[in-house]
Every structure is written in C-alpha cells, then in structure tokens.
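Enquirer: quick one, structure for this:
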Amino acid sequence: MASRSGRRGWSGKPAARATTAMTAPADAPISGVVLAGGLSTRFGSDKAAAEIGGVSLLERAVRLLESVLDDVWVSVRPDQASDALRSRYRCLLDRHPGQGPAAGLEAAHASAPGHAWLALACDQPSLSAAELERLVAERDPKAAATACCDPSTGVLQPLCAIYEPATLAGLAKETARGTGPSPRGYLESRPLKLIPMHITNINSPDDLRKYQRSGATTL
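Expert: The predicted model follows:
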C-alpha cells in the first residue's frame, strides 16, 4: 500500500502549506521524516523490512507519523530509493551518505529549511499515536528540540524528536563537512524540552523476537 503522503517513489520538496492542527500559526510548520537509510549492521539484514504482525517496521513508522502529521517523508540512501520497500513512499535522498541519521536530518532540512521536522527511527514499534500526539502538543518552539527521554534515566531519545529549523541548520552545516556529531551529541549541549516516554528499540533479531513474543501491537 502506498503512503497517503504522496506519489510512489517521488523525491522532492514538502509542500510549504503542510502544517499540523496542533501547531500554533506563529510556529514553523512540522513535517515528519522516518529515518530508514541505515545499514542495519547489528540487525544483519534490512531492519526496515522486518515485520511485526505482518506489517514492516517502516510501514508502521510511516503510519504512525501520518496519524499526527499531514506531510510525511522517508529518508533513504540514494541506492535504496528504488527498492521494493522504500519506493512506495515519498523519499528524501541522503546527500551525505555515511553520516548516519544526521544525513537524513540534513536532507530533510535542505528540502524545507523553514520547517521543523519530527524525526522518527523506524525501529521503535512500541510508540503509539497518542504518544506522538503528546510530543507535538507539548512542543516548545523556543527549545532546540522537543525530544523523548527515558522516564527512569532521563537519557535522550534523539530519533523521536521535533527539531526546530535553526537547530537543523546548525546540524546540517556540520554534517555537510563530514565531521559533524551524532544527533544525540548535537542536542545534548543545547536547551531541550524533554518528554518522558518508554520506547522499545529493535536493534537485533533477538530484540525483534522478544517484541513479537510480547504480543504488543502498538500503532
């Protein structure tokens, strides 16, 4: 099933009118990007294609973002844009492959510099629409980012976060140089609005099996 966010396999710029009803008019509009350009080294195969309940992790993440935002994209490496899984969605191509999630964020910012971007890794199946709605509703545009954190440890979750335009501009410059920090490293030295949430990450086949056995089916 193709994403409702646009044409199959199309790579271009988000529509400038894209907003969310939960965003104040004075704030930058929010677009969404699923980061799906990783090498899946620890997983051993394409993690985005792994399934829970017959639905790929990528499809789950796209559906989740589409439940709270009108303008949703998938960040991919150039060599992935035509594969059977990713070509179903509107794709943003990494312009600096090898820079990890930062490359996806840079591509998103380059496509719409005036937008804030809700960035979501595709390997967080425990997230619910209600939790993302809370993240958007509690967004602080004056912070560098509004991000999830672990409720027990306070550890930042940089791949479930709304990045403000100025933050992305700075990260993009460093990413383009090829020496930029990770999104976590970049955010940790900046003022953040943190939202405590329990997030389960799927990093290995064993993590996937455990999640499948748990019976959790959050979307």
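
Enquirer: for the rest of this, base every contact and every neighbour count on C-alpha atoms.
Expert: Will do.

Enquirer: give the contact list for the closest residue to residue 50 other than its chain neighbours.
Expert: Leaving aside its sequence neighbours, residue 50 sits nearest to residue 56 (CA to CA, 6 or more residues apart in numbering; 5.3 Å). Residue 56 makes contacts with 48-50, as judged by CA atoms under 8 Å, 6 or more residues apart in numbering.

Enquirer: and those residues as CSV, adding distance to residue 112, neighbour count and secondary structure?
Expert: What follows is the contacts of residue 56, written out as CSV (distance: CA to CA, whole Å; neighbours: other CA atoms under 10 Å; DSSP: H, G, I helix; E, B strand; the rest coil):
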residue, distance to residue 112, neighbour count, secondary structure
48, 25, 23, helix
49, 27, 17, helix
50, 30, 18, coil
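
Enquirer: any chance of these in CSV, plus distance to residue 176?
Expert: Shown next, in CSV, are the contacts of residue 56 (distance: CA to CA, whole Å):
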residue, distance to residue 176
48, 25
49, 28
50, 31
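
Enquirer: what is the nearest of these to residue 103?
Expert: Using CA to CA, residue 48 comes nearest to residue 103 of those, at 17.0 Å.

Enquirer: touching, the closest one and residue 34? I think so.
Expert: No. Using CA atoms under 8 Å, residue 48 is not in contact with residue 34, being 10.2 Å away.

Enquirer: any shared contact partners between these two?
Expert: Common neighbours of residue 48 and residue 34, using CA under 8 Å, 6+ apart, are 58, 122.

Enquirer: for the protein, what spans make up the strands?
Expert: Using DSSP state E, the strands of the chain run over 30-35, 51-52, 55-56, 72-76, 91-93, 116-121, 145-149, 156-163, 192-196.

Enquirer: can you put those strands in TSV and add distance to residue 100?
Expert: Below are the strands of the chain laid out as TSV (distance: least, CA to CA, whole Å):
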stretch	distance to residue 100
strand 30-35	9
strand 51-52	23
strand 55-56	21
strand 72-76	10
strand 91-93	12
strand 116-121	11
strand 145-149	19
strand 156-163	12
strand 192-196	22
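
Enquirer: structure for this one too, so we can compare:
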Amino acid sequence: MSHLEGISGVVLAGGENTRFPSPKAFIEIGGEAIIDRSLRLMAALFDEIIISTNQPEMYFPKCEVLIGDVSTQRGPATGILSCLLNIRHDRAFFMACDMPFVNPELIALLASCSLNYDAVVPFHMGRPEPLMAVYHKRIISMLRKSIGDGVKSLAAILKTVNTKYVQGEQLRRIDEDGHSFININTPEDLLNIDNRRYNKL
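Expert: Predicted structure coming up:
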C-alpha cells in the first residue's frame, strides 16, 4: 500500500499505564514489541510519523519526531492537541500504543473519509474508538477549550465537532472479527491473546 497523502501518523504513547506492570508499548506480540509493529505499519502508510509521549528517553531510538504535551492537564485529548499543533499536514491518524493488530486497510478507509470532517472515528461494539481515528487541525480550538474546561472525554469532545462515525458493514468488510480494536490494558488481556493466530497481522 502506498503512502496516504496529506496525512501524518501518530502513536499515542502518553498514557498512565496504571493497569500493566511495564510500559504497554514494549509488550511483545509474536516476538515483536507493539511499538515496533505500529511504527512498521505507519512507515508503509505515512511520510511523517510521530510518537506522542512525555517520556522521550524511552522512544529516542524508535522515532525521529517525539512530541510532548503542551498542557499540564494529562490525557489523550492533550496528546492529540499537542500533535495537531506540530504536524506537517492538516490531518493525522492517531492510534493508541497498546493496539497491536490494526488493519492498514482500515486506516486507509478512515483517511479516505477525512477530508470533509473534523474527525473520522470507528464505531465498534456500540461505542466510538477515538484512540484509532483521524483528526483535522480544525478541532484545535475546540480541543483547547474542552481541555481548559476540564473535559477529558474524547467521546464528549467528538459530539462538539463535525464527526463521521464509520461503522457496520463498512467495518466488517475490512475487519470482520474486530482484531483492529484489540488493546492490551492488563496482564490478563495479554494472556488471552493467541500469538500463533495473530502473528501474521
């Protein structure tokens, strides 16, 4: 798959990591760290790749561009704002650092819908997935306001901007089993993953 034009790729690695005993980005699946899987995926899709992190010392060998939070109010919304303020393009695809099986065709689908929307977000199992979505710089002012008002919920922020939800048959055609939406929050989540089944992704 060729590069997606006019869009950057961002791995969100700024979470608190409270439910896993080690940094989730470095969990190995099939002998490869999730962060390495994610960066390999993005290298095939984007001409600009960024890691959003407040611990740059952990990621210096991984990526040329590391962006820390521009606000003391921590959370994914702050990470997204910080990156939108600094990316080369007007749009960026964001994914959490604990999602090892994201399908590149799904990323391409989200990107293809994103020119006329402020945000393009998958809607899976009855809820939005705002940590695997495309955001446009047009939401910068709303993000600033929401963060300043103490609003941390991305789902709530999405209701205030022009958001397209990708769902139903559109998602099933690309990712019938929902593997792209698997994330590893706890050691139990890791134990439930069958590496032999997923290693090919």
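
Enquirer: give me the TM-score for these two chains.
Expert: Once superposed, chain against chain, the TM-score is 0.82 (TM-score structural alignment, normalised by the length of structure 2); 187 aligned residues with a CA RMSD of 2.2 Å.

Enquirer: what does residue 168 of structure 1 correspond to in structure 2?
Expert: Aligning on TM-score structural alignment places residue 168 of structure 1 opposite residue 140 in structure 2.

Enquirer: which residues sit in contact with the residue lying closest to its match once chain neighbours are set aside?
Expert: Spatial nearest neighbour of residue 140 of structure 2, excluding adjacent residues (CA to CA, 6+ apart): residue 81 at 6.1 Å. By CA under 8 Å, 6+ apart, the residues touching residue 81 of structure 2 are 70, 140, 143-144.

Enquirer: let's have those residues in TSV, adding neighbour count.
Expert: Output for those, formatted as TSV (neighbours: other CA atoms under 10 Å):
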residue	neighbour count
70	14
140	18
143	24
144	17
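
Enquirer: circling back: which position in structure 1 aligns with the residue nearest to residue 140 of structure 2?
Expert: For residue 81 of structure 2, the residue aligned by TM-score structural alignment is residue 106.

Enquirer: for the counterpart of residue 201 of structure 1 in structure 2, what are its contacts?
Expert: The equivalent of residue 201 of structure 1 in structure 2 is residue 183 (alignment by TM-score structural alignment). Going by CA under 8 Å, 6+ apart, residue 183 of structure 2 touches 98-100, 189.

Enquirer: ok, now which ones touch the residue nearest in space to the middle of structure 2?
Expert: With distances taken as CA atoms, centre = their mean, residue 95 lies nearest the centre of structure 2, 1.1 Å away. Counting by CA under 8 Å, 6+ apart, residue 95 of structure 2 touches 10-12, 131-133.

Enquirer: grab the nearest non-local neighbour of it.
Expert: Using CA to CA, 6+ apart, the nearest residue to residue 95 of structure 2 is residue 132, at 4.3 Å.

Enquirer: which parts of stretch 126-137 of structure 1 are buried?
Expert: Neighbour counts using 16 or more other CA atoms under 10 Å place 126-129, 131-133, 135-136 of stretch 126-137 of structure 1 among the buried residues.

Enquirer: now it: how far from the chain's centre is it?
Expert: 13 Å (CA atoms, centre = their mean, to the nearest Å).

Enquirer: not counting it itself, show me its contacts.
Expert: Applying CA under 8 Å, 6+ apart, the external contacts of stretch 126-137 of structure 1 come out as 22-23, 64-65, 67-68, 146-148, 161-162, 195, 197, 199-200, 216-219.

Enquirer: who wins for neighbours among the contacts of residue 95 of structure 2?
Expert: Among the contacts of residue 95 of structure 2, residue 10 has the most neighbours (other CA atoms under 10 Å), with 31 neighbours.

Enquirer: which residue in structure 1 aligns with it?
Expert: Using TM-score structural alignment, residue 10 of structure 2 lines up with residue 33 in structure 1.

Enquirer: swap in residue 157 of structure 2?
Expert: In structure 1, residue 157 of structure 2 lands on residue 186 (TM-score structural alignment).

Enquirer: tell me how far the closest residue to its match other than its chain neighbours lies from residue 75 of structure 1.
Expert: Closest residue to residue 186 of structure 1 apart from its sequence neighbours, by CA to CA, 6+ apart: residue 171 at 7.0 Å. The gap separating residue 171 of structure 1 from residue 75 of structure 1 is 16 Å, by CA to CA, to the nearest Å.

Enquirer: do residue 123 of structure 1 as well
Expert: In terms of CA to CA, residue 123 of structure 1 sits 14 Å off from residue 75 of structure 1.

Enquirer: tell me how many other residues surround residue 120 of structure 2.
Expert: Residue 120 of structure 2: 28 surrounding residues under other CA under 10 Å.

Enquirer: residue contacts, it?
Expert: Residues near residue 120 of structure 2 by CA under 8 Å, 6+ apart: 110-111, 113-114, 133-135, 163-166.

Enquirer: which of those map to contacts in structure 1?
Expert: Retained in structure 1 by both residues aligned by TM-score structural alignment, their matches' CA atoms under 8 Å are the following of the contacts of residue 120 of structure 2: 110, 113-114, 133-135, 163-166.

Enquirer: now stretch 146-156 of structure 1: buried residues?
Expert: The neighbour-count check on stretch 146-156 of structure 1 (16+ other CA under 10 Å) flags 146-149, 156 as buried.

Enquirer: columns distance to residue 42 of structure 1 on top of those, output as JSON lines?
Expert: Shown next, in JSON lines, are the buried residues of stretch 146-156 of structure 1 (distance: CA to CA, whole Å):
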{"residue": "146", "distance to residue 42 of structure 1": "28"}
{"residue": "147", "distance to residue 42 of structure 1": "25"}
{"residue": "148", "distance to residue 42 of structure 1": "23"}
{"residue": "149", "distance to residue 42 of structure 1": "23"}
{"residue": "156", "distance to residue 42 of structure 1": "21"}
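
Enquirer: having no further points to raise, I will conclude here.
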